[in-house]
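> sequence and predicted model, in that order:
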Amino acid sequence: MNCLIVESNATLGSLWQRHLERIGARVRVATTGERALNLIQALPFDVIVLDLVLSEGSALAVADLAHYRQPQANVVFVTDTTFFSDGSIFQHSPNARAFLMSATPPDDLAAIVMHYGGRSHARAGHRDQTPD
């Protein structure tokens, strides 16, 4: 399973990366929207963990490009705010599969990513391209 983490807080992104790699995911981390957009255009991802509030760039632009370029990629949104806490993110982003708080325990996040990444992985017919 190929996973992209888009998280401005590099420490948090690295924490999530370690937990996902422990369960066998191949993970790339982008700390800006621009870097995430470049990775989405270059590499296939089964699941994208996307912070809704990026310090540089737009999370919705990242989700939109992912939906266009990689419609099979599932997006797990995370946030530390109450913005979109009403669930409306699912109306704005057709590839949204989950909406979690950033403080969600990393093991729980990893289980959710594995659940949605595995579904995408099976639909896509397992792509063997590893994001390096």
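That came through, no problem.

> can we go C-alpha only for contacts and neighbour counts from here?
Will do.

> and the strands in the protein, which stretches?
2-6, 26-30, 47-51, 74-79, 96-101 (DSSP state E).

> contact partners for Ile40?
Ile40 sits next to 65-66, 69-70 when contact means C-alpha atoms under 8 Å, 6 or more residues apart in numbering.

> what about the residue of the chain most remote from its centre, distance to Ala30?
Distance from the centre of the chain peaks at Asp86, with 20.0 Å (C-alpha atoms, centre = their mean). Separation of Asp86 from Ala30 (C-alpha to C-alpha, to the nearest Å): 27 Å.

> included below, for side-by-side comparison, is a second structure:
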Amino acid sequence: MKLLLIEDDPALQATLQRTLERRGMRVATCSDGARALERWQAAVPDVVLLDLSLPGLDGLKVLERARAEGLTTPVIVLTARGTIGDRIIGLNTGADDYLPKPFDLDELEARIRALARRHAQAGAAPAAPEFAGLRCDPDSGAVYFRGEAMELPPREATLLRALLQRPGHALAKERLFETVFPGQPEVQLEAIEVVAYRLRKRLAPTGVQLVTLRGLGYLLKAPA
């Protein structure tokens, strides 16, 4: 079982990673909310363990953006925010379970395995988005064109994955900016235009067009 642990407390992160790996799980870690979504998309795990109080980008924002991008991975929120109101907000945002700190490690393991079982039984694994010969692998995040992997820099790959979720539909520049540059207020909105320009050149051999619609955003258009 593959886990993504998003936790900024170094001691707790190390303890959880060591304990869960001893129990037969593979644990990738991330301590920065701004990079969490990128790690999540790059290698989709079976379960995400998410702290809410993160530097760079709050855990609820990470979860909200992940669900908006079509990531259906089960999420267990681990947080010191233990009030009923906080739990309701987390569950309404898209969390599948909620475990307030401090918690028992045996209970955490049981919840992880139960959640993974329910997700597998429901057949909730996301389908691979496809469009005009382009296909995004939901597990690895890699993008293929007619069966061959495309060599894309991380930002261009993130932009293309987002567009593949709704091919033929315009996605707002602001929404795509938040996906490609999460939690980076120092970056100007115009930076997404540079990424789009570079992606457009990468897509040229495929015949798929990245179209700019003034006032609306970007969309993928199939070859004529």
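Noted; the coordinates are in hand. Computed from a predicted model, the values in this text were never measured in an experiment.

> post the TM-score for the overlay when you can.
The TM-score (TM-score structural alignment, normalised by the length of structure 1) is 0.80; 125 aligned residues with a C-alpha RMSD of 2.3 Å.

> ok so, going back, most neighbours, which of the contacts of Ile40 of structure 1?
Ranked by the number of neighbours (other C-alpha atoms under 10 Å), the contacts of Ile40 of structure 1 place Ala66 first, at 26 neighbours.

> roughly how far apart are the residue nearest to that residue when sequence neighbours are not counted and Asp128 of structure 1?
Excluding its sequence neighbours, the residue lying closest to Ala66 of structure 1 (C-alpha to C-alpha, 6 or more residues apart in numbering) is Ile40, at 6.3 Å. Ile40 of structure 1 sits 16 Å away from Asp128 of structure 1, going by C-alpha to C-alpha.

> export the contacts of Ile40 of structure 1 to CSV and tack on distance to Gly118 of structure 1?
Shown next, in CSV, are the contacts of Ile40 of structure 1 (distance: C-alpha to C-alpha, whole Å):
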residue, distance to Gly118 of structure 1
Leu65, 21
Ala66, 17
Arg69, 19
Gln70, 15
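
> keep only those of those residues that are in helices.
65-66, 69 (DSSP state H).

> now do the buried residues in the longest helix belonging to structure 1.
If you go by DSSP H, structure 1 has its longest helix at helix 106-123. Residues 106, 109-110, 112-114, 116-121 are the ones in helix 106-123 of structure 1 that count as buried (16 or more other C-alpha atoms under 10 Å).

> pull the contacting residues for the residue nearest to Ser55 of structure 1 when sequence neighbours are not counted.
Excluding the flanking residues, the one nearest Ser55 of structure 1 by C-alpha to C-alpha, 6+ apart is Ser8, at 5.9 Å. Residues in contact with Ser8 of structure 1 (C-alpha under 8 Å, 6+ apart) are 30-32, 51, 54-56.

> swap the cut-off to 6 Å and go again
By C-alpha atoms under 6 Å, 6 or more residues apart in numbering, Ser8 of structure 1 lies in contact with 31, 54-55.

> Gly24 of structure 1: what's its closest spatial neighbour, skipping adjacent residues?
That would be Met1: by C-alpha to C-alpha, 6+ apart, it lies 7.5 Å from Gly24 of structure 1.

> if I look at that neighbour, how far off is Phe90 of structure 1?
According to C-alpha to C-alpha, Met1 of structure 1 stands 23 Å off from Phe90 of structure 1.

> quick one, which of the two is more surrounded?
Remark: of Met1 of structure 1 and Phe90, Met1 carries more neighbours, 27 against 15, as counted by other C-alpha under 10 Å.

> how far away is the more buried one from Gly117 of structure 1?
With C-alpha to C-alpha as the criterion, Met1 of structure 1 and Gly117 of structure 1 are 6 Å apart.

> then Ala36 of structure 1?
Ala36 of structure 1 is 17 Å from Gly117 of structure 1, where distance means C-alpha to C-alpha.

> contacts for stretch 67-78 of structure 2, please.
So stretch 67-78 of structure 2 is in contact with 47-51, 95-100, going by C-alpha under 6 Å, 6+ apart.

> how about 7 Å then?
45-51, 94-101, 115, 126, 162 (C-alpha atoms under 7 Å, 6 or more residues apart in numbering).

> now do stretch 25-33 of structure 2
So stretch 25-33 of structure 2 is contacted by 1-8, 17, 21, 36, 54-59, 62 (C-alpha under 7 Å, 6+ apart).

> any of those residues buried? List them.
Among the contacts of stretch 25-33 of structure 2, those buried by neighbour count (16+ other C-alpha under 10 Å) are 2-8, 17, 36, 54, 56-59, 62.

> where do the helices sit along structure 2?
In structure 2, the segments counted as helices under DSSP H are 10-22, 33-42, 59-68, 84-93, 105-121, 154-164, 173-180, 191-203.

> tabulate those helices (a markdown table), appending distance to Leu213 of structure 2.
Listed next are those as a markdown table, based on distance: least, C-alpha to C-alpha, whole Å:
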| stretch | distance to Leu213 of structure 2 |
| --- | --- |
| helix 10-22 | 44 |
| helix 33-42 | 26 |
| helix 59-68 | 21 |
| helix 84-93 | 30 |
| helix 105-121 | 38 |
| helix 154-164 | 14 |
| helix 173-180 | 10 |
| helix 191-203 | 12 |
